[in-house]
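Peer 1: I need the structure of the sequence given here:
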Amino acid sequence: MACRSFVRTIWWLALTPLFGCVAVEPASTQLQIREFQTRTYPVRDSKLVMKALINALQDEGFIVKHANTDLGLISATKETNVENPNFALLMGLFGGNEARWRKVAIVECSANVTEFGDETKVRVNFQVKTLDNRGEVMDVRSVSDAEFYRQFFSKVDKSVFIQRQQL
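Peer 2: Got it, this is the predicted structure:
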């Protein structure tokens, strides 16, 4: 038993330096985050934009859980297996019954679609919930990467175009 504890301690001491040197980016303000989470479309048809948004989400592998055209709300989720079999094996060997490792990432999306005059405004936000091998939540974090949202809205733009052309 003492040998196992010793090996576990050596293992963690060997890994600690790998995680200590991470560059920290300055945090975005709430206004900056809201800006890249929002896109305005030059069409006064929230139903068309909602349909395009749903299509873009489904193209990305999301399952739409709720859609309410009256309120302009959409919620969707996508599950991804993030388990590393080698890491799981090592954690099982050295961690025993108490071992925990990342197993599933659930990406949740909520969208708000609103008409303003002759335009339709869309605001989306994503969060990632990571579950461990026991199904317990390890962490939850909001996606605040402007490039992620730019790429997502690029797909929505194409979907809006297709919807408008009725292709």
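Peer 1: switch to C-alpha atoms for all contacts and neighbour counts from now on
Peer 2: Noted.
Peer 1: My guess is residue 124 contacts residue 108. True?
Peer 2: No: between residue 124 and residue 108 there is no contact under CA atoms under 8 Å: 10.4 Å.
Peer 1: hey, where'd the helices end up in this protein?
Peer 2: 2-19, 30-36, 46-59, 85-95, 146-165 (DSSP state H).
Peer 1: most packed of those helices?
Peer 2: helix 46-59 (a mean of 20; mean count of other CA atoms under 10 Å).
Peer 1: Which other helices and strands does that helix contact?
Peer 2: Where contact means 3 or more CA pairs under 8 Å, 6 or more residues apart in numbering; DSSP states H and E, helix 46-59 is packed against strand 63-68, strand 73-81, strand 102-116, helix 146-165.
Peer 1: And the ones you listed: which comes nearest residue 11?
Peer 2: Each of these has some distance to residue 11 by CA to CA; the shortest is strand 102-116, at 18.0 Å.
Peer 1: Excluding its own residues, what touches stretch 95-113? List them.
Peer 2: Identification of contacts with stretch 95-113 by CA atoms under 8 Å, 6 or more residues apart in numbering yields 8, 46, 49-50, 71-84, 87-88, 91-92, 120-134, 138.
Peer 1: for comparison, sequence B:
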Amino acid sequence: MKRILLAALSALLLSACEQGIPKEALQLSQENLQMRQLQTRRFDSADEGKLLQSSAGVLQDLGFTIDQSDTTVGVIAASKNRDATETGQVVGAVLLSMLSGVPQAFDKDQKIKASLVTRPIGDGKSTAVRVTFQRYVWNSRGQVSKVEGLNDPQLYKEFFDKLSQSVFLTANEI
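Peer 2: Model prediction:
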């Protein structure tokens, strides 16, 4: 009797733990699809190597340092360090420190990262290039205060405009 009761109780507990994956968990939102479209461009070239070379050149022209690159899988990772100090935030921190007597932190340094991937498109004559930009901010205490994706459409437009020019120059050996 104890074994039957124990087996029934175990089955009940195990069945309560099973939840399954909700249908919406694997669906991209409209916002995600719009961001992917903003971050991706199609180029009429099957030569991923030249696209990666042009992409690396554009990133370097924008002040990025290439951290990793693998042309066999079509990936570039780059970063650049910048000052994140904002006068208004520093003034606010100083005033709050004076009022509270407790030193307040303010944003100080940031690292902007770029991740770029290429992939052939099914027709064999085109390649898709997708780039994403992220920002990591450290405060005056050396703590990470922000981690965010950079989603400004103008940023992506400028990057892809420069990449298009670079691809044209590379293709025509100018």
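Peer 1: hmm, back to that, Throw the helices of structure 1 into CSV and include distance to residue 113 of structure 1, thanks.
Peer 2: Shown next, in CSV, are the helices of structure 1 (distance: least, CA to CA, whole Å):
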stretch, distance to residue 113 of structure 1
helix 2-19, 40
helix 30-36, 14
helix 46-59, 6
helix 85-95, 41
helix 146-165, 12
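Peer 1: now that we're looking at residue 61 of structure 2, how far away is residue 43 of structure 2 from it?
Peer 2: The gap separating residue 61 of structure 2 from residue 43 of structure 2 is 20 Å, by CA to CA, to the nearest Å.
Peer 1: try residue 73 of structure 2
Peer 2: 17 Å.
Peer 1: Over to residue 130 of structure 2?
Peer 2: 11 Å.
Peer 1: before we move on, what about residue 77 of structure 2?
Peer 2: 20 Å.
Peer 1: same thing with residue 36 of structure 2?
Peer 2: Distance from residue 36 of structure 2 to residue 43 of structure 2, by CA to CA: 16 Å.
Peer 1: Also residue 88 of structure 2?
Peer 2: From residue 88 of structure 2 to residue 43 of structure 2 the distance is 43 Å (CA to CA).
Peer 1: Aligned counterpart of residue 116 of structure 2 in structure 1, please.
Peer 2: Here residue 116 of structure 2 is matched to residue 111 in structure 1, going by TM-score structural alignment.
Peer 1: which residues touch the residue lying closest to its match once chain neighbours are set aside?
Peer 2: Distances taken as CA to CA, 6 or more residues apart in numbering put residue 124 closest to residue 111 of structure 1, at 4.2 Å, once the chain neighbours are dropped. With contacts defined as CA under 8 Å, 6+ apart, residue 124 of structure 1 is in contact with 37, 38, 109, 110, 111, 112.
Peer 1: so where is stretch 66-73 of structure 1 in structure 2?
Peer 2: Counting by TM-score structural alignment, stretch 66-73 of structure 1 corresponds to 68-75 in structure 2.
Peer 1: what comes into contact with the matching stretch?
Peer 2: Here stretch 68-75 of structure 2 has contacts from 48, 49, 52, 76, 77, 78, 115, 116, 117, 118, 119, using CA under 8 Å, 6+ apart.
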